[in-house]
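Engineer: Provided below are the primary sequence and the corresponding predicted coordinates.
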Amino acid sequence: MTMRNPKLKAVLVTAAAGLGILATAACGKDAGDSGPPAPSLGTPPAASPSASSHSRSAAPATTAAAAPTGDRPQVKLTDDPDAAGDELVRLRKAGWFNPNKIEYADDAVIALQQFKRWLDAGYIARDGGWTPEGLAAVERANKSGTPL
């Protein structure tokens, strides 16, 4: 496997380093990554045609996100790994996506889908960790064995 996109590689390395954080968060312990609240996000930047390092016969499928609720960020889903990596980097810079506090899939496209699903459900806090509702959902998932 060759990593052509350094942003995607950074996201994957960071996600891999965050193993075990989900269990720590489910126990109610802080992972130690604290800081000031992140600024609110506006509309995600438009995807650049040169964002992909490989050519495709068709444009990547995207799902437009609904308007943000309160100060939540908009999340633009895509099936393009490079664009998904860029979106995760944008969300991480704003403080919303923190793989040191919540464990995500190693694949950028899947991690972005997880983030959006959990954000829309109200499970992700401004600091990128779990909200109380998110911790309760993690506990329910751990007890039932069903994925979150």
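Structural biologist: Nice, thanks for sending it over. Numbering: from 1, shown residues only.
Engineer: use CA for all of it now, contacts and neighbours both
Structural biologist: OK.
Engineer: dump the residue contacts of E139.
Structural biologist: Residues near E139 by Cα atoms under 8 Å, 6 or more residues apart in numbering: A26.
Engineer: separation between it and K116?
Structural biologist: Going from E139 to K116 by Cα to Cα, to the nearest Å gives 20 Å.
Engineer: can you check A16 too?
Structural biologist: For A16, the distance to K116 equals 19 Å [Cα to Cα].
Engineer: Second structure for comparison follows:
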Amino acid sequence: MADMKIYQKSFLNNKLCSILLLLTVGVTLLSSCSPNKMEKCKLIEVEPREVELDIKDTDIEGWELEVLCGDQLWDIPWSEINRHFKIDLKKYYSKNPQAAQRQLQRLEQRLLFYKPDNKRGNILYGSLDGNPELVGVKAKKDD
């Protein structure tokens, strides 16, 4: 009788493991096919303060980082970088370009792009302290 109970428990555990495995594989397949995929952003350039004159438009911009996320170019203002990362890249950039380059490389490693929010410019990044939570950085489409 004891052997029968052990066999039943073992059988149920195997069934449960099989069901969990199938559910995990199913969810993984569905999420990989969904449009909510995260993509890595690539840092294109640091844009200093500039004024662009056009026949119909005058565009005055402050310091920005230009990043390529998927097939879209985005501008992230320095103020967003300073606010979220607590570093003043303008100061680094003007006084120590090598330190600025190291900071930018660290930043680029954390930039991700969440496709469904691309109309609002929701570029996500991982925190500097290794926390897995993602936080949004305000950005605008590059014109």
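Structural biologist: Here it is on my side, so go on. Just so we're clear, the structure is a prediction, and the values are computed from it rather than from any experiment.
Engineer: what's the TM-score here?
Structural biologist: The TM-score (TM-score structural alignment, normalised by the length of structure 2) is 0.25; 66 aligned residues with a Cα RMSD of 5.1 Å.
Engineer: Of A16 and K116 of structure 1, give the one with the bigger neighbour count.
Structural biologist: K116 (21 against 16; other Cα atoms under 10 Å).
Engineer: quick one, what contacts the closest residue to G85 of structure 1 other than its chain neighbours?
Structural biologist: The shortest distance from G85 of structure 1 to any non-neighbouring residue, by Cα to Cα, 6 or more residues apart in numbering, is to L8 (4.9 Å). If a contact means Cα under 8 Å, 6+ apart, then L8 of structure 1 has 81-82, 85-86, 108 as its contacts.
Engineer: These in helices, which ones?
Structural biologist: 81-82, 85-86, 108 (DSSP state H).
Engineer: since we're on K143 of structure 1, how many residues are nearby?
Structural biologist: Residues contacting K143 of structure 1 under the criterion other Cα under 10 Å number 9.
Engineer: From E133 of structure 1, how far off is it?
Structural biologist: Using Cα to Cα, we find K143 of structure 1 at a distance of 15 Å from E133 of structure 1.
Engineer: Tell me which other helices or strands the helix or strand D75 of structure 2 falls within touches.
Structural biologist: According to DSSP states H and E, D75 of structure 2 maps onto strand 72-77. With contacts defined as 3 or more Cα pairs under 8 Å, 6 or more residues apart in numbering; DSSP states H and E, the packing partners of strand 72-77 of structure 2 are strand 64-69, strand 134-138, strand 140-141.
Engineer: residue contacts, the residue lying closest to V46 of structure 2 once chain neighbours are set aside?
Structural biologist: Once flanking residues are discounted, V46 of structure 2 sits nearest to L65: 4.8 Å by Cα to Cα, 6+ apart. L65 of structure 2 sits next to 43-47, 75-78 when contact means Cα under 8 Å, 6+ apart.
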